[in-house]
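K.L.:
coords please:
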Amino acid sequence: MSANVTVVEHPLVQVKLTQMRSKETATPDFRRLLKEISHLLAYEVTRDLVLTEREVETPVERAMCPVLRDLEPCFISILRAGNGILDGMMDLLPSARVGHVGLYRDHETLEAIEYYYKVPTDMADREVIVVDPMLATGHTAVAAIDRLKKDGAKNIKFLCLLAAPEGIEEFQKGHPDVPVYTASVDQKLNEHGYIVPGLGDAGDRIYGTK
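P.N.:
This is a model prediction of the structure:
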């Protein structure tokens, strides 16, 4: 595995992922599990945020306590499924800035086509964490980060639930400087560009649209 790919192997992440994979898991449970697993993934992807100290008055005495040194991160959700991860991450960092990139995959070419784009203007001054449950072909993630870099984003990470080896390869060709965090690198893509064994279409399972 590439040094720029981190697989979060915490037991709770893996158990929740197994539950999400099951086709018997209903939409409300899938959504809940995704939010829970997002808390744990957010913990890993923000592990290296830099701290400083400021004075705080506790009920007992004044003390120097850790706080974030820099501006809060910026979370970028790749619509629509990225919002399932975004919700959980916002629980942990409610003051983070949030942006959305709307991309859909052409079912013939598997290329990403943009239909919506709204991001904070100060991305260059923040750590940017791009979220999408699936890194399948890699085309959508590459296109999203192309766009973010064009608008000044510099310190970028990509967080997903599942990745395919083909998607990682494509992603690293386009953005070798962007680390990937995931709960699992699965076997492969099938002929339709879906991750195997995967968990199906994440957006459909989050929102009950299929």
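
K.L.:
all contacts plus neighbour counts: C-alpha atoms, from now on.
P.N.:
OK.

K.L.:
spatially central residue in this protein, please.
P.N.:
residue 131 (2.4 Å; C-alpha atoms, centre = their mean).

K.L.:
thought that residue was touching residue 159?
P.N.:
Yes - with contacts defined as C-alpha atoms under 8 Å, residue 131 counts as touching residue 159 at a distance of 4.9 Å.

K.L.:
could you look up the next helix or strand downstream of the host helix or strand of residue 67?
P.N.:
Residue 67 belongs to strand 62-68 when assigned by DSSP states H and E. Next along the chain after strand 62-68, taking DSSP H and E as the criterion, comes strand 74-79.

K.L.:
how many neighbours does residue 147 have?
P.N.:
15 (other C-alpha atoms under 10 Å).

K.L.:
wait, what's in contact with it?
P.N.:
For residue 147, the contact set (C-alpha atoms under 8 Å, 6 or more residues apart in numbering) is empty.

K.L.:
quick one: secondary structure of it?
P.N.:
State at residue 147, reduced to three classes by DSSP: H, G, I helix; E, B strand; the rest coil: helix.

K.L.:
now do the strands in the chain.
P.N.:
For the chain, applying DSSP state E gives strands covering 5-7, 51-57, 62-68, 74-79, 97-105, 112-118, 128-131, 134-135, 156-163, 180-185, 188-189, 195-196.

K.L.:
of these, which is nearest residue 16?
P.N.:
Across the strands of the chain, residue 16 has its closest neighbour in strand 180-185 (10.1 Å, C-alpha to C-alpha).

K.L.:
let's compare: structure for the following, please.
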Amino acid sequence: MSGATVVNHPLVQHKLTIMRDKDTSTQGFRRLLREISLLLCYEVTRDLPVVMQKIETPLQEMEAPILDGKKLVFASVLRAGNGLLEGMLDLVPAARVAHIGLYRDPQTLEPVEYYFKAPENLDERLVVVVDPMLATANSAIAAVDKLKERGANNLRFLCLLGSPEGVEKFNRAHPDVPIFTASIDEKLNEKGYIVPGLGDAGDRMYGTK
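P.N.:
Below you'll find the model as predicted:
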């Protein structure tokens, strides 16, 4: 779909298949989410700017690439976003972290904010918003709205699964924010869940109902 990059690497798809299986344990789901987040993070950061820096290897001096600019920000949509966040920090341990507390009202399916904390100078940083599911897109849109209000102007959205309806709605609201995902599934059901999906990512990650 337009505006979305599907990461179809065989390792990503293999791990996603095991995560979808209803018989995968909480421990297994959590481990796989951390592993797959590393692979997705690799893709979403593929074009980070670099500059050349003079270093000295054990053999000689050389000019070598190093990341340029201020440290990037990973913005986790609580609570399920933390499952992706942990693995991404393994790959980019110096990244700053923002937390956006949103939950979906079960009646209206609209997001309700209860917490927001982010680093300073968002206007000078790449901000990667992370949430495993892009279903109705209401929470994702609200999270990006909040970040833009605080000055963020270079954003990307990273999720494990998306729905066609969610991707389309997010693109209409934020056409300047590219989406990176492991899969765009078939549809949303009447309760706003992605089908075939993998269930509620937060519940499966933390063993709650």
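
K.L.:
buried ones in the longest helix anywhere in the first structure?
P.N.:
Identified as the longest helix of the first structure according to DSSP state H is helix 27-45. Buried residues in helix 27-45 of the first structure, counted by 16 or more other C-alpha atoms under 10 Å: 27, 30-42, 44-45.

K.L.:
for stretch 187-204 of the first structure, same thing?
P.N.:
By neighbour count on 16+ other C-alpha under 10 Å, the buried set for stretch 187-204 of the first structure is 188-189, 194-196, 198-200, 202-203.

K.L.:
any idea how far residue 182 of the first structure is from the residue nearest to the centre of the first structure?
P.N.:
According to C-alpha to C-alpha, to the nearest Å, residue 131 of the first structure and residue 182 of the first structure sit 10 Å apart.

K.L.:
what do these two both touch?
P.N.:
The contact sets of residue 131 of the first structure and residue 182 overlap at 159-160 (C-alpha under 8 Å, 6+ apart).

K.L.:
residues touching residue 197 of the first structure, list them.
P.N.:
Residues near residue 197 of the first structure by C-alpha under 8 Å, 6+ apart: 186-188.

K.L.:
related to what we said a few turns ago, out of the buried residues of stretch 187-204 of the first structure, which comes closest to residue 112 of the first structure?
P.N.:
For these, the nearest to residue 112 of the first structure is residue 194 (14.6 Å; C-alpha to C-alpha).

K.L.:
what residue of the second structure matches up with the closest one?
P.N.:
Mapped onto the second structure by TM-score structural alignment, residue 194 of the first structure lines up with residue 193.

K.L.:
who touches the nearest residue to that match once chain neighbours are set aside in this structure?
P.N.:
Leaving out its chain neighbours, the residue that sits closest to residue 193 of the second structure by C-alpha to C-alpha, 6 or more residues apart in numbering is residue 135, at 6.3 Å. Contact analysis of residue 135 of the second structure by C-alpha under 8 Å, 6+ apart lists 161-163, 165-166, 188, 192-194.

K.L.:
any idea how far the nearest residue to residue 101 of the second structure once chain neighbours are set aside lies from residue 11 of the second structure?
P.N.:
Once flanking residues are discounted, residue 101 of the second structure sits nearest to residue 115: 4.4 Å by C-alpha to C-alpha, 6+ apart. Residue 115 of the second structure sits 34 Å away from residue 11 of the second structure, going by C-alpha to C-alpha.

K.L.:
again, but for residue 98 of the second structure
P.N.:
Separation of residue 98 of the second structure from residue 11 of the second structure (C-alpha to C-alpha): 28 Å.

K.L.:
ditto for residue 197 of the second structure
P.N.:
Taken as C-alpha to C-alpha, the span from residue 197 of the second structure to residue 11 of the second structure is 18 Å.

K.L.:
give me the neighbour count for residue 87 of the first structure.
P.N.:
Neighbours around residue 87 of the first structure, by other C-alpha under 10 Å: 17.

K.L.:
buried sites along stretch 112-120 of the second structure?
P.N.:
116, 118.

K.L.:
contacts made by that stretch with the rest, please.
P.N.:
Here stretch 112-120 of the second structure makes contact (C-alpha under 8 Å, 6+ apart) with 73, 75, 96-105.

K.L.:
ditto for stretch 52-67 of the second structure
P.N.:
Residues outside stretch 52-67 of the second structure that contact it (C-alpha under 8 Å, 6+ apart) are 48-51.

K.L.:
ok, now with 10 Å
P.N.:
48-51, 68 (C-alpha atoms under 10 Å, 6 or more residues apart in numbering).

K.L.:
JSON lines please, covering those and showing distance to residue 208 of the second structure.
P.N.:
Shown next, in JSON lines, are these (distance: C-alpha to C-alpha, whole Å):
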{"residue": "48", "distance to residue 208 of the second structure": "37"}
{"residue": "49", "distance to residue 208 of the second structure": "40"}
{"residue": "50", "distance to residue 208 of the second structure": "42"}
{"residue": "51", "distance to residue 208 of the second structure": "45"}
{"residue": "68", "distance to residue 208 of the second structure": "41"}
